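model the following, please.
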Amino acid sequence: MNLKPTDLFAALANDTRLRCLVLLREQGELCVCELTHATGSAQPHVSRHLAQLRELGLVADRRAGLWVYYRVHPALPDWACRVLDETAAAVRGQAPFSSDAASLASMPGRPSAPRCA
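Next comes the predicted model:
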């Protein structure tokens, strides 16, 4: 993977993309519906930003039935993983990141249930 530092930092400069990346780094893999619930954003808004992250090679996706799941790309360079790890650790207790995690933890009907929220 040939990720340019300017692409990573441009992605991190957007609130929605940063919130999604922090959640994905901490949770592993999440459905679009989980990300929309956690961030309180509309599905088209989150999907557009996830598509941008996918185009940059920062996230990978997989389909499972009706759901699309995202995760931090497994081939992300080590330096980029360290940036994401440090960023996630630094913002973990700050709003809106702490409320994103709490909202996700309390989400009813997560994708493992028959219907997603």
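
going forward, measure contacts and count neighbours with C-alpha atoms only.
Will do.

next up, the contacts around the residue most central in space within the chain.
Nearest to the mean C-alpha position of the chain, by CA atoms, centre = their mean, lies residue 20 at 2.8 Å. If you count contacts by CA atoms under 8 Å, 6 or more residues apart in numbering, residue 20 has them with 35, 39, 50.

I'd like the structure of this one too, to check against the first:
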Amino acid sequence: MFKALGDPVRLRLLSLVASHAGGEACVCDISPAFDLSQPTISHHLKVLREAGLLDCERRGTWVYYWVVPAALQQLSSVLTAADPTVVTV
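Now for the predicted structure:
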């Protein structure tokens, strides 16, 4: 999970998807915010999906992504742990 978020583009993508109206977004919605090609953005979204941070669904020609709530909860738990050396998964 943290390896996927280690890239600044993926961290920003996760934030944009999470804050997008309706809680989901397709590449066409978020690609204007980046100076990257659509295939590159799709690759980063795939990495986030494989890390369990995003889920997706194909609708016509577009794939819509949304944040997996349980993944955010787990991430929040780790980041707010009283003792950062003790992590329960």
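
follow-up on the earlier one: structure 2: which residue goes with the residue nearest to the centre of structure 1?
Matched to structure 2 by TM-score structural alignment, residue 20 of structure 1 sits across from residue 13.

how close does residue 25 of structure 1 get to residue 76 of structure 1?
12 Å (CA to CA, to the nearest Å).

so between those two, which is more surrounded?
residue 25 (19 against 16; other CA atoms under 10 Å).

element containing the more buried one, please.
Remark: residue 25 of structure 1 resides in helix 15-27, with elements defined by DSSP states H and E.

and that helix, what's buried?
Going by neighbour count (16 or more other CA atoms under 10 Å), the buried part of helix 15-27 of structure 1 is 16, 17, 18, 19, 20, 21, 22, 23, 24, 25, 26.

what's the closest non-adjacent residue to the last one?
Think residue 26 of structure 1. Nearest non-adjacent residue to residue 26 of structure 1, counting by CA to CA, 6 or more residues apart in numbering: residue 88, 7.5 Å away.

the one you found: neighbour count?
Around residue 88 of structure 1 there are 20 residues (other CA under 10 Å).

quick check: it touching residue 22?
Yes: checked against CA atoms under 8 Å, the pair residue 88 of structure 1 and residue 22 is within contact range at 5.3 Å.

and the residue nearest to residue 26 of structure 1, which of the three is it?
The assignment at residue 88 of structure 1 comes out as helix when based on DSSP: H, G, I helix; E, B strand; the rest coil.

list the contacts for it?
22, 25, 26.

what does residue 63 of structure 1 give?
Residue 63 of structure 1 touches residue 69, counting by CA under 8 Å, 6+ apart.

and it, what pairs with it in structure 2?
In structure 2, residue 63 of structure 1 lands on residue 58 (TM-score structural alignment).

you'd agree its match is in a helix?
No: assignment of residue 58 of structure 2 by three-state DSSP gives strand, placing it outside any helix.

roughly how far does it sit from residue 9 of structure 2?
In terms of CA to CA, residue 58 of structure 2 sits 22 Å off from residue 9 of structure 2.
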